[in-house]
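Participant: This is the structure alone, sequence omitted:
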């Protein structure tokens, strides 16, 4: 019977076309179901419903690498690092996103040794792979290791440069290198400018921070808030007030900074905000 169906499908173009359309629609339906299930897993994980995400994951008859990566991210985003590692090692197929996810998960959970091990074992690396490890090393003050990795990068991007600027600015005596690297960056974004401004302020270089802020092409509210902090520390409340007025959406942080600055200001009239 099966032989007859195959024979008919080969000799009858109408039957062959209908059979092909049926197979295509079945495949499309399956792919579409997997796609929507992947989105649902991501949505559940963002809501903190990891158990529900895992239940859906286990019930899926068909999984692709995106499914596995979605579940891996669900564990990582909710701080379940051991679950992330277990799932990662059970994956039938991994891609660069899988490796980057487990590396980032280790970094987020302060497990730099394992992050470095996964990074070294990754068969394929991209900028995100390097950036995850560099950021982790920088955060823990391992500037030399971060610098070595940065120099090994085939194509460092704006995130890589920004992470290194932040790393240099955090260590004693490193602000000069941070400034030099910042100025040498082929491209800067709002985060780069803000990191440099923060670094200068933290090192007490208020005028340099002001100069960099003045050159910032599009000033973000985060950068403005950083500068307000600097002005408050110097007692320059008029400048702090003027910058505060420029913030369109003032959050709790900006309000707390300006109020604290006002309280420590000797001239109450100058510090008043209408």
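Facilitator: Now that the structure is in, tell me what you want to look at. Fair warning: this is a prediction, and the values are worked out from it, not measured in the lab.

Participant: C-alpha only now, for contacts and for neighbours.
Facilitator: Fine.

Participant: Now do the contacts for residue 156.
Facilitator: Counting by C-alpha atoms under 8 Å, 6 or more residues apart in numbering, residue 156 touches 127, 150.

Participant: Please report how far it lies from residue 177.
Facilitator: Here the distance between residue 156 and residue 177 works out to 17 Å (C-alpha to C-alpha, to the nearest Å).

Participant: what sits against residue 124?
Facilitator: residue 96.

Participant: actually residue 62, not the one I typed
Facilitator: 30, 34.

Participant: quick one: residue 153 from residue 141, how far?
Facilitator: According to C-alpha to C-alpha, residue 153 and residue 141 sit 19 Å apart.

Participant: swap in residue 93?
Facilitator: Counting by C-alpha to C-alpha - residue 93 and residue 141 are separated by 35 Å.

Participant: second one coming, line it up with the first:
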């Protein structure tokens, strides 16, 4: 009870008053600590438990996953196996969620094979977790294989499959699935409509998107939430209808959130509308003063318009407010191991020399193919050659170089990035996919990018 309302102190007092807590009490305290964010104390308590049943292991693994520590969750799961503890559905749902967070497709496949080997029943919950894992790792084909192979499907299963298609840029397929869902007698919920609206945005179907948004309330009695409004702003913005997007925000019956203004700001950057972009950025900063993305996006808009005084002003504002740009980080899975690369730094990696050689080879090939680095958004008071060096060390470029070295040519290079892919990296990756004849899949903060033969699934809008 105390954990549900965030009263960890009360949980500690209650627990310390128990003379000889049994495994049930200890497991409950582990769950309480993870729920309230004290993951370190939860692990300490877990390690000190004289005996641990499957429920205790599941509580700790789930806690790691929910608190954004997927690697720790997977490591603990492997230890659970080594100790011969019986794995059940709850364990596997947490493991699949951890794989989803990391974009670790190989480990996700292994988890799926483990489920089949141990003949765990594919329940609605487990099946939905498998669909979500494959979709978030960029393998929509396998996600749909799991979906169609399920004997029973509910609204959450359908919604998970639709969301996977939408986030991977397959909007038309998502909308087809929505039609099949209704034909199957499944009534959509608010989660379903988030996927539907995203799909309309990806497919450029503005009129259809507007109709679905209206049907939510008129036909299904679902009151639109902030996420639905954000999808509509993205729908208008992607189509270049920025004035309508702004008008939609101003007419929202609820206070617009940062994500809605963020969708508008992103559209302004793509369509080069500095005036509305300034407004959107300032609105985001009013709501979230430490939102580094808003400052960076506005700075980039100014840079592209060569408005250097405004670029300086934004950066001084960031400095005075203590706002720092989050360092770019890209994760790549090779042979079941997860490799992490940070922007500007590949020297600490054991294969740093090989990575540098590959980066030089990529640069050589792309320049022959006509690639010119887009240096405008980079700091303007350094030389062009330095700007190119800065861009060449963006985290996904380092990860791609490593992938080209280590992964078989037939295997797609799959990368998960914590930030939005910049314009230069997007062009760079498109050209690599053609120059090296490789499929590259990047999951950034906003969506998936499937690069192949010099093209991207996002159609250069992200």
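Facilitator: Yep, that arrived. Bear in mind that the values here come from a model prediction, so they are computed numbers and not experimental data.

Participant: Of residue 93 and residue 141 of structure 1, which one has the most company?
Facilitator: Between residue 93 of structure 1 and residue 141, counted using other C-alpha atoms under 10 Å, the more crowded position is residue 141 (15 against 11).

Participant: sec struct for the more buried one, please.
Facilitator: coil (DSSP: H, G, I helix; E, B strand; the rest coil).

Participant: tell me which element residue 57 of structure 1 falls in.
Facilitator: Following DSSP states H and E, one finds residue 57 of structure 1 within helix 50-59.

Participant: and that helix, how far from structure 2 on average?
Facilitator: Mean deviation of helix 50-59 of structure 1 relative to structure 2 after superposition (mean C-alpha distance after the TM-score superposition for structure 1): 2.2 Å.

Participant: Where does that helix end up in structure 2?
Facilitator: The alignment of helix 50-59 of structure 1 onto structure 2 (TM-score structural alignment) spans residues 39-48.

Participant: With stretch 4-11 of structure 1 instead?
Facilitator: Under TM-score structural alignment, stretch 4-11 of structure 1 has no counterpart anywhere in structure 2.

Participant: Just the buried residues of that stretch, please?
Facilitator: residue 9 (16 or more other C-alpha atoms under 10 Å).

Participant: Now check residue 172 of structure 2 against structure 1: what is it aligned to?
Facilitator: Checking TM-score structural alignment: residue 172 of structure 2 goes with residue 176.

Participant: Check which helix or strand that match maps to.
Facilitator: helix 175-184.

Participant: Tell me which residues are up against that helix.
Facilitator: In contact with helix 175-184 of structure 1 (C-alpha under 8 Å, 6+ apart) are residues 161-162, 164-169, 192, 196, 199-200, 203.

Participant: after superposition, how close is the following helix or strand past it to structure 2?
Facilitator: Where DSSP H and E defines the elements, the next helix or strand beyond helix 175-184 of structure 1 is helix 190-202. Per the superposition on structure 2, helix 190-202 of structure 1 and its aligned residues are separated by 1.0 Å on average (mean C-alpha distance after the TM-score superposition for structure 1).

Participant: hmm, back to that, any idea which of the contacts of helix 175-184 of structure 1 is closest to residue 214 of structure 1?
Facilitator: Distance to residue 214 of structure 1, by C-alpha to C-alpha, is smallest for residue 196 among those, at 12.5 Å.

Participant: For that closest one, grab the count of nearby residues.
Facilitator: Neighbours of residue 196 of structure 1 (other C-alpha under 10 Å): 26.

Participant: shouldn't residue 133 of structure 2 be in contact with residue 95?
Facilitator: No. Contact criterion C-alpha atoms under 8 Å: residue 133 of structure 2 and residue 95 do not qualify, at 9.6 Å.

Participant: For these two, indicate the residue with more neighbours.
Facilitator: residue 133 (32 against 29).

Participant: Name the residues of the helix or strand hosting that one that come out as buried.
Facilitator: Using DSSP H and E, residue 133 of structure 2 falls within helix 124-136. Of the residues in helix 124-136 of structure 2, those with enough neighbours to count as buried (16+ other C-alpha under 10 Å) are 124, 126, 127, 128, 129, 130, 131, 132, 133, 134, 135, 136.

Participant: Over to stretch 231-243 of structure 1?
Facilitator: Using 16+ other C-alpha under 10 Å as the test for burial, stretch 231-243 of structure 1 gives 231, 232, 233, 235, 236, 237, 240, 241, 243.

Participant: Straight-line length of that stretch, end to end?
Facilitator: 9 Å.

Participant: Contacts for that stretch next, please.
Facilitator: 206, 224, 227-229, 257-258, 261-262, 265, 270-271, 273.

Participant: Likewise for stretch 85-99 of structure 1?
Facilitator: 65, 68, 69, 72, 102, 118, 119, 122, 124, 125, 126, 129.

Participant: how about the aligned residue in structure 2 for the second one, what does it touch?
Facilitator: Residue-level alignment of residue 68 of structure 1 against structure 2, with TM-score structural alignment as criterion, gives residue 57. Applying C-alpha under 8 Å, 6+ apart, we find residue 57 of structure 2 in contact with residue 80.

Participant: which stretch of helix or strand covers residue 57 of structure 2?
Facilitator: helix 54-66.

Participant: By how much does the helix holding residue 176 of structure 1 deviate from structure 2 on average?
Facilitator: Per aligned residue, helix 175-184 of structure 1 averages 1.9 Å (mean C-alpha distance after the TM-score superposition for structure 1).
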